[in-house]
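A.B. asks: Sequence plus the predicted model coming up.
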Amino acid sequence: MRYPVTEIFSSIQGEGLLVGCRQVFIRMHGCNLSCAYCDTITGEFPACCRVEATPGKSDFKLIANPLGAADIAEATASLDLSRHHSVSLTGGEPLLYPSLVKELTPLIKGTRQGIYLETNGTLPDSLAEVIDCVDMVAMDFKLPAMTGCAPLWETHRRFLKTAASKYTFVKIVAGDKTPPEEVITAAELIKDTAPGVPLVIQPVSAGGNIMAVAAKHLLELQELALSIIDDVRVIPQTHKIMGFL
């Protein structure tokens, strides 16, 4: 089978608990959601995949889409995986392609910590197919007030039950309009489903029609979550602050 890939490149992880770790990113095309704050292009099928030739140099070459798992693995290996913490399967939503995850991950060797899955946490059946193929899971809880999507709590619960068998953390994107009750619901879901899984509150990145969130509000949301679970951190999108891809 062949798959649509947007880009393959080397950079730092800018979000969540692995902020600052060097990763190779394999960015899949397409998503099953359309969140109000999303900054990822998920429209038309990309004609080409951008592949970085030298780690961190942004010297991209173009490869015609779609790509086979062997093509993706070859491009990834060319970025010297021995110097990378892990390979991030990201998107879009990589779990739209569970067959790719199963086919690709055995071909990726030589990182320091394995395979890191970045996901919106809404495809629990796909996760169940691939959970043995990944080492780390960074999953979102999609807060309705921020995303504009319908509530997905029970879907997230099912997803977290499976994800928690691996190193996992949950991320929520928060803005000035994020209601406290949604953060409470997120924290209680973690407490009831997978105690000990950390929660990351990620301030929405300002730009366009999106306003920055006040520090006071973030502290209030963190305090509420900390009254329910033990590990709650506020971490922005650091790659945007520093100008990394």
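C.D. replies: Cool, the structure landed.

A.B. asks: From here on, just use CA atoms for contacts and neighbour counts.
C.D. replies: Noted.

A.B. asks: and Gly243, how many neighbours?
C.D. replies: For Gly243, the count of nearby residues is 7 (other C-alpha atoms under 10 Å).

A.B. asks: In addition, the following structure is provided for comparison:
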Amino acid sequence: MPKLPVTEIFSSIQGEGPYVGVRQVFLRLPNCNLKCPYCDTGTSVPQQLRMETETGSGMFDTHENPVSFAKLIELLQSYDFSIHHSLSVTGGEPLLWSNQLRVLLPFLQEKGIKIYLETNGTMPEQLLQVLPWVDIISMDIKLPFDGQTFWAVHETFLRYSLQKEVFVKLVVHNQTDLNELRTARDLVAGVDPQIRTILQPVTAIHGIKAPEPYQLLNWQRFFLEKLADVRVIPQTHVFMGQL
């Protein structure tokens, strides 16, 4: 029976993007292929999987890690999906585990569980491996950092994603470059100007400061020149104290 490394499983409120406020079960997977300067999530593989014992308690049981698919399906089915919108498969970068996910996700789909994939949008070939079993794609557009740019791979990823419901998120801070935002806006518009686009002000970390209100308003106006649906949404789970 295949196994999958898992960081944690818990029930909480989606805190980002257009689905903010819906109840989800979160399946967090370890490892990431990027090191974003504003990242606030540990990505190393833990020795044990942790699972919250009571929603919102912050108390966790631990389980063997990597976990067998049979055990993982059992753990996930302990949640009442009649009150949960979907299963958020998040990370880290979950598509690093595409070989395992393409085996696991069909089992979950058979159980009627909707799959919400949170991804940095840099692994298009891995996306294709799991795309038939994904319902919603929350795709980051990573603005350049540390000499790295992602425009070409983002465009490919976004075009593949059009087979499903997809929206994009851009994390912005008070030093974000307008030329980079222009490239991001034009990339989305070139794929489909109807794609919902979220400007997400960074949660201050590592000395990176959130944008000023006037910056967010100006950037939203700038994006709306070419895109149909542009929203400014912060990480609401942070100030609610949710996982």
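C.D. replies: It's in. Owing to the predicted nature of the structure, the values given are computational and were not obtained by experimental measurement.

A.B. asks: Could I get the full set of helices for structure 2?
C.D. replies: Here structure 2 has its helices, by DSSP state H, at 69-77, 98-110, 124-130, 151-161, 178-191, 213-224, 236-240.

A.B. asks: The second one to helix 69-77, inter-axis angle?
C.D. replies: So the one you mean is helix 98-110 of structure 2. 50 degrees (axes from the mean of the first three to the mean of the last three C-alpha atoms, to 10 degrees).

A.B. asks: and if you look at the longest one?
C.D. replies: Per the same axes, to 10 degrees, the angle that helix 178-191 of structure 2 makes with helix 69-77 is 100 degrees.

A.B. asks: what's the matching range in structure 1 for helix 178-191 of structure 2?
C.D. replies: Taken onto structure 1 by TM-score structural alignment, helix 178-191 of structure 2 occupies residues 180-193 there.

A.B. asks: Could you check the matching stretch and say which residues are buried?
C.D. replies: 182-184, 186-191, 193 (16 or more other C-alpha atoms under 10 Å).

A.B. asks: Please say which position in structure 1 Gln148 of structure 2 maps to.
C.D. replies: Under TM-score structural alignment, Gln148 of structure 2 pairs with Ala150 in structure 1.

A.B. asks: what's the neighbour count on that match?
C.D. replies: Around Ala150 of structure 1 there are 10 residues (other C-alpha under 10 Å).

A.B. asks: residues in contact with it?
C.D. replies: By C-alpha atoms under 8 Å, 6 or more residues apart in numbering, the contact list for Ala150 of structure 1 reads Pro144.

A.B. asks: mind checking how far it is from Leu218 of structure 1?
C.D. replies: Separation of Ala150 of structure 1 from Leu218 of structure 1 (C-alpha to C-alpha, to the nearest Å): 23 Å.

A.B. asks: thinking again about what came up before, for the buried residues of stretch 180-193 of structure 1, please prepare CSV with the additional fields distance to Ala53 of structure 1.
C.D. replies: Output for the buried residues of stretch 180-193 of structure 1, formatted as CSV (distance: C-alpha to C-alpha, whole Å):
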residue, distance to Ala53 of structure 1
Glu182, 43
Val183, 42
Ile184, 45
Ala186, 40
Ala187, 42
Glu188, 45
Leu189, 43
Ile190, 40
Lys191, 44
Thr193, 42
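
A.B. asks: Out of the residues you listed, which is nearest to Ala214 of structure 1?
C.D. replies: Using C-alpha to C-alpha, the shortest approach to Ala214 of structure 1 within these belongs to Val183, at 15.9 Å.

A.B. asks: measure the closest one to Leu33 of structure 1 for me?
C.D. replies: 20 Å.

A.B. asks: And for Glu188 of structure 1?
C.D. replies: In this structure, Glu188 of structure 1 and Leu33 of structure 1 are 24 Å apart, going by C-alpha to C-alpha.

A.B. asks: Same check on Val51 of structure 1?
C.D. replies: 26 Å.

A.B. asks: again with Leu95 of structure 1
C.D. replies: Distance from Leu95 of structure 1 to Leu33 of structure 1, by C-alpha to C-alpha: 12 Å.

A.B. asks: More neighbours: which of these two?
C.D. replies: Higher neighbour count among Leu95 of structure 1 and Leu33: Leu95, with 28 against 16, using other C-alpha under 10 Å.

A.B. asks: Give me the nearest residue to the more buried one, chain neighbours excluded.
C.D. replies: Distances taken as C-alpha to C-alpha, 6 or more residues apart in numbering put Ser126 closest to Leu95 of structure 1, at 5.9 Å, once the chain neighbours are dropped.

A.B. asks: Turn the helices of structure 2 into CSV, including distance to Val171 of structure 2.
C.D. replies: Shown next, in CSV, are the helices of structure 2 (distance: least, C-alpha to C-alpha, whole Å):
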stretch, distance to Val171 of structure 2
helix 69-77, 30
helix 98-110, 25
helix 124-130, 20
helix 151-161, 15
helix 178-191, 11
helix 213-224, 11
helix 236-240, 14
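
A.B. asks: picking up where we left off before, corresponding residue for the residue nearest to Leu95 of structure 1 in structure 2?
C.D. replies: So Ser126 of structure 1 corresponds to Gln126, using TM-score structural alignment.

A.B. asks: Okay, angle between the longest strand seen in structure 2 and helix 151-161 too, please.
C.D. replies: Ordering each strand of structure 2 by length in residues (DSSP state E) puts strand 165-172 first. Inter-element angle recorded for strand 165-172 of structure 2 and helix 151-161: 150 degrees (by the same axes, to 10 degrees).

A.B. asks: Quick one: average offset of strand 165-172 of structure 2 versus structure 1, please.
C.D. replies: Taken over the aligned residues, the distance from strand 165-172 of structure 2 to structure 1 averages 0.3 Å (mean C-alpha distance after the TM-score superposition for structure 1).

A.B. asks: which residues are contacting that strand?
C.D. replies: Taking C-alpha under 8 Å, 6+ apart as the rule, strand 165-172 of structure 2 contacts 17, 135-143, 195-202, 210-211.

A.B. asks: swap in stretch 181-199 of structure 1?
C.D. replies: In contact with stretch 181-199 of structure 1 (C-alpha under 8 Å, 6+ apart) are residues 141, 143, 153, 157, 160-161, 164, 168-172, 221, 224-225, 228-233.
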